[in-house]
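J.: give me a model of this one.
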Amino acid sequence: MPKLSQVVQTPASSTPAESADQLLRRLEWTVLRRLDGLLQGDYRTLLRGTGMDLADLREYQYHDDVRHIDWNVTARLQQPHVRVFTEDREMSAWFLLDLSPSMDFGSSEQRKRHVLTDFVAVLARMLTKHGNRVGALLYGAGVDAAIPARGGRQHVLHLLHTLRTRPEAASAGATRLHELLESAAKLVRRRSTLFVVSDFITEAGWEKPLGLLAQRHEVVAVRLLDPLELELPDLGLIPITDAETGEQLLVDTHDAGFRRRFARIAAQREAELRQALARAGVDTLELSTDDDLAGAIMRFTDLRKQRSRLSGAHAAAGRLPAHLAHAG
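T.: Next up is the predicted model:
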């Protein structure tokens, strides 16, 4: 039974299909215009908690925003405590980008790496249009590049050019996502929004550093996937390659039992991954290679709006959510 990091091998394109400027112009017309109209200027919903510096900790009081509760301090002191922030008008966002070999997979023309690039282009341009800065940390066989946080369209083009011209990573063993997260903790010292863009096909050990990042920063896990990683169609006898190690084997997808076992293991991994992300205290945006980017971002934004309204309703009612009410 192959590991779920093993995927059907597809041919690689040797050069980018379009320049960074062409890519950005296309996305500005097809995606950004739609988001501008739908968000109606409320792009900060994507960046809840950004633009703030931690100033102090104090006990929870009536009307405090429950989103600012510091759970570690609350558990330690057995009394709800909230973080007090001072406003910082300039926001910074960092893209922590997993560019390991498994990101080059896609069951159609659209690969996970293409979705990653489009997502970075849209979010980076949306943020820089409003005077904010964006930076990136890149992981291939290891953490091998950092692009400092700057503003402006030219900086976005520089970031996209780096992604579009970067050679595909050679198979060099399993991805160690924890290295990317630990590097970000050292590099990004000021409170920022961090987008961890990965398929999370990686060695274990990434949960703790992700949780530590979420204690200091606003962290969003952008999880990329392909439909073929969840369920195999009946394609007969096909070669499967482990994108991380290059190991190959032949499997019979005509075998209904094999397809059921594959789907069962995939579903189990999905559940475990979502639970791990929830335990780390981060929001998750899932992007499939067959998904509509603008639609996925809007669904994610709507979810955060609903959560914000529910949190505000609890605070306005002068009571804590049930799970917090029992903390003391």
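
J.: going by C-alpha atoms from here, please, whenever you check contacts or count neighbours.
T.: Noted.

J.: who touches Ser19 in this structure?
T.: 161, 164 (CA atoms under 8 Å, 6 or more residues apart in numbering).

J.: could you measure from it over to Leu159?
T.: As judged by CA to CA, to the nearest Å, Ser19 and Leu159 stand 12 Å apart.

J.: where's the most centrally placed residue in the chain, which helix or strand?
T.: In the chain, the residue lying closest to the centroid (CA atoms, centre = their mean) is Val222, at 2.0 Å. Assigned by DSSP states H and E, Val222 falls within strand 218-225.

J.: ok, Leu160 - contacts?
T.: 20, 117, 120-121.

J.: export these to CSV and tack on secondary structure, neighbour count and distance to Glu203?
T.: Converted to CSV, those look like this (DSSP: H, G, I helix; E, B strand; the rest coil; neighbours: other CA atoms under 10 Å; distance: CA to CA, whole Å):
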residue, secondary structure, neighbour count, distance to Glu203
Ala20, helix, 22, 32
Thr117, helix, 19, 23
Val120, helix, 23, 24
Ala121, helix, 22, 28
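
J.: could you dump those into a markdown table and include distance to Val82?
T.: Formatted as a markdown table, the contacts of Leu160 follow (distance: CA to CA, whole Å):
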| residue | distance to Val82 |
| --- | --- |
| Ala20 | 43 |
| Thr117 | 36 |
| Val120 | 32 |
| Ala121 | 35 |
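
J.: report the two of those residues separated the most.
T.: By the measure CA to CA, the contacts of Leu160 have their two most distant members at Ala20 and Val120, which lie 11.8 Å apart.

J.: three-state assignment of Ile238?
T.: Secondary structure, DSSP: H, G, I helix; E, B strand; the rest coil: Ile238 is strand.

J.: now the strands for the stretch 1-150 of the chain?
T.: When assigned using DSSP state E, counting those that start in this stretch, the strands of the stretch 1-150 of the chain occupy the ranges 6-8, 52-59, 81-87, 92-98, 133-139, 143-150.

J.: related to what we said a few turns ago, my guess is the residue nearest to the centre of the chain contacts Leu194. True?
T.: No - under the criterion of CA atoms under 8 Å, Val222 makes no contact with Leu194, lying 10.0 Å away.

J.: next, the second sequence, to be compared with the first:
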Amino acid sequence: MAALAPERTLRRLELSVTRRLEGLLNGEHLGLIPGPGTELAEARVYQPGEDDVRHMDWAVTARTTTPHVRDLVADHELEAWALMDLTPSMDFGTGTMIKRELAVAALAAVGFLTVRLGDRVGAYLLRPDGMRRWPARTGKAAMYALLEAVLEADTGTGTGTLGGGPFGSRPAGTLAEGITSLDRGQKRRGLRVIISDFLPPADDPAPAAADTGHDGHRHEPPAWERPLRRLAARHQVLAIEIIDPRELDLPDVGLVEMTDPETGAVHEIVLNRKVRERYAAAAAAQRERTRAALRRCGSHHLVLRTDRDWIADVARFALRQRRAAGRAIATGGVRP
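T.: Sure, this is the predicted structure:
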């Protein structure tokens, strides 16, 4: 995408979302996550293990002697806020795109499905030099402006194109600080989307509590878990994890020089079988800790990879969410 002019890039993104993704996710106001809403809809039979007992319709249940739940129609004119991780690690990629470009595609999927009915989308952009806030606006023009700003953002020295315009800024650096800023800055209930690779920085401070992993060892929970718990207690949270295949497994290429994009440190490493196996095990453990932490926070978790069809992955995720919510779905030819 970076090789294209921004306008062509964004138009292609919009076509992908509106033609492919929206065509697969038929519905009046259902997005990637069916919202709880406040407006009552029809009652239906309770599905054990899938429906929330808090939505039980006791009047219908008493009349029919069969447990029923009441569906809720999602509110209109909502605000969706996204936290975009634009730290240097997001400028890595060995698939069909780099991770930042895939993050832009994920934001476009959420944004275009949100603004189509007049809802507003805003964003917090987490960069090494601070936090940038893009105010919530409605319409395709505002969505184009936000996506173009993210595409052109400088993730290194902080001398990119985000210095002016409608942004406000204040110092921030870690994902935990970004989530805290989003939680404190936006109190109105709605959808909150965290788009990041969830890779911990080398100097990430470890919290006092710890959890036990599948390997039997005690692992410190990520620093962003506590603020994400607070965010998920009030809002509906979707965590989109951006992954590149080379972050999971390394090729057998012998001696290589590797650079940490966050710190700039360069190391010479011999990628023999033992090193590759240890790296793969550590990467799998890190992903499992991320998945477990997101589950403990009660947030929805979508994984997108730079070497996969992101449209199909988003559609499969949304279809699973609808099934879990007991909604009627249109198969549209996509197999979950």
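
J.: the helices in the stretch 101-250 of structure 1, which residues?
T.: Listed in chain order, the helices of the stretch 101-250 of structure 1 (DSSP state H, counting those that start in this stretch) span 112-128, 153-165, 177-187, 207-216.

J.: for Gln248 of structure 1, which of these is the nearest?
T.: helix 112-128 (20.5 Å).

J.: so that closest one matches what in structure 2?
T.: Matched against structure 2 by TM-score structural alignment, helix 112-128 of structure 1 falls on residues 99-115.

J.: what about the matching stretch, how far off from structure 1?
T.: Compared with structure 1 after fitting, stretch 99-115 of structure 2 deviates on average by 1.2 Å (mean CA distance after the TM-score superposition for structure 1).

J.: list the buried ones in that stretch?
T.: 99-115 (16 or more other CA atoms under 10 Å).

J.: and if you look at stretch 299-318 of structure 2?
T.: So for stretch 299-318 of structure 2, counting by 16+ other CA under 10 Å, buried means 299-307, 310-318.

J.: contact partners for the alignment partner in structure 1 of Cys297 of structure 2?
T.: Per TM-score structural alignment, the equivalent position to Cys297 of structure 2 in structure 1 is Ala280. Applying CA under 8 Å, 6+ apart to Ala280 of structure 1 gives the contacts 207-208, 210-212, 214.

J.: same thing but at 6 Å, please
T.: Gly211 (CA atoms under 6 Å, 6 or more residues apart in numbering).

J.: any idea what the residue nearest to the centre of structure 1 aligns with in structure 2?
T.: By TM-score structural alignment, Val222 of structure 1 lines up with Ile240 in structure 2.

J.: what is the burial count for the counterpart of Arg26 of structure 1 in structure 2?
T.: Structural alignment (TM-score structural alignment) places Arg26 of structure 1 against Arg12 in structure 2. Arg12 of structure 2 has 13 neighbours, counted by other CA atoms under 10 Å.

J.: how about Glu42 of structure 2?
T.: 9.

J.: next: Val256 of structure 2.
T.: Using other CA under 10 Å, Val256 of structure 2 has 11 other residues around it.

J.: for Pro227 of structure 1, see how far away whatever residue of structure 1 lines up with it is.
T.: Correspondence of Val256 of structure 2 to structure 1, assessed by TM-score structural alignment: Ile238. Here the criterion is CA to CA. By it, Ile238 of structure 1 lies 17 Å from Pro227 of structure 1.

J.: one more: Leu277 of structure 1?
T.: To Pro227 of structure 1, Leu277 of structure 1 is 20 Å away according to CA to CA.

J.: which one's more surrounded, the two?
T.: Using other CA under 10 Å as the criterion, Leu277 of structure 1 and Pro227 rank with Leu277 on top: 18 against 14.

J.: helix 207-216 and the strand or helix carrying that one, what's the angle between them?
T.: Element membership for Leu277 of structure 1 (DSSP H and E) is helix 256-279. Angle of helix 256-279 of structure 1 versus helix 207-216, following axes from the mean of the first three to the mean of the last three CA atoms, to 10 degrees, is 40 degrees.

J.: buried set for helix 256-279 of structure 1?
T.: Using 16+ other CA under 10 Å as the test for burial, helix 256-279 of structure 1 gives 259, 262-263, 265-266, 273, 276-277.

J.: try stretch 5-18 of structure 2
T.: Applying 16+ other CA under 10 Å to stretch 5-18 of structure 2 flags 6, 9-10, 13-14, 16-18 as buried.

J.: how about stretch 216-236 of structure 1?
T.: For stretch 216-236 of structure 1, burial by neighbour count (16+ other CA under 10 Å) applies to 216-226, 228-232.

J.: related to what we said a few turns ago, so how far is Asp260 of structure 2 from the match of Arg26 of structure 1?
T.: Between Arg12 of structure 2 and Asp260 of structure 2 the computed distance is 32 Å (CA to CA).

J.: try Ile240 of structure 2
T.: From Ile240 of structure 2 to Asp260 of structure 2 the distance is 22 Å (CA to CA).

J.: same question, Gln286 of structure 2
T.: Separation of Gln286 of structure 2 from Asp260 of structure 2 (CA to CA) stands at 17 Å.

J.: can you pull the contacts of the residue lying farthest from the centre of structure 2?
T.: Ranked by distance from the centre of structure 2 (CA atoms, centre = their mean), the top residue is Arg63, with 42.2 Å. Not one residue lies near Arg63 of structure 2 by CA under 6 Å, 6+ apart.

J.: helix or strand: which one has it?
T.: Counting by DSSP H and E, Arg63 of structure 2 is part of helix 58-64.

J.: quick one: the residues in structure 1 that that helix pairs up with.
T.: Using TM-score structural alignment, helix 58-64 of structure 2 pairs with nothing in structure 1.

J.: any buried residues in that helix, and which?
T.: Buried residues in helix 58-64 of structure 2 (16+ other CA under 10 Å): 60-61.
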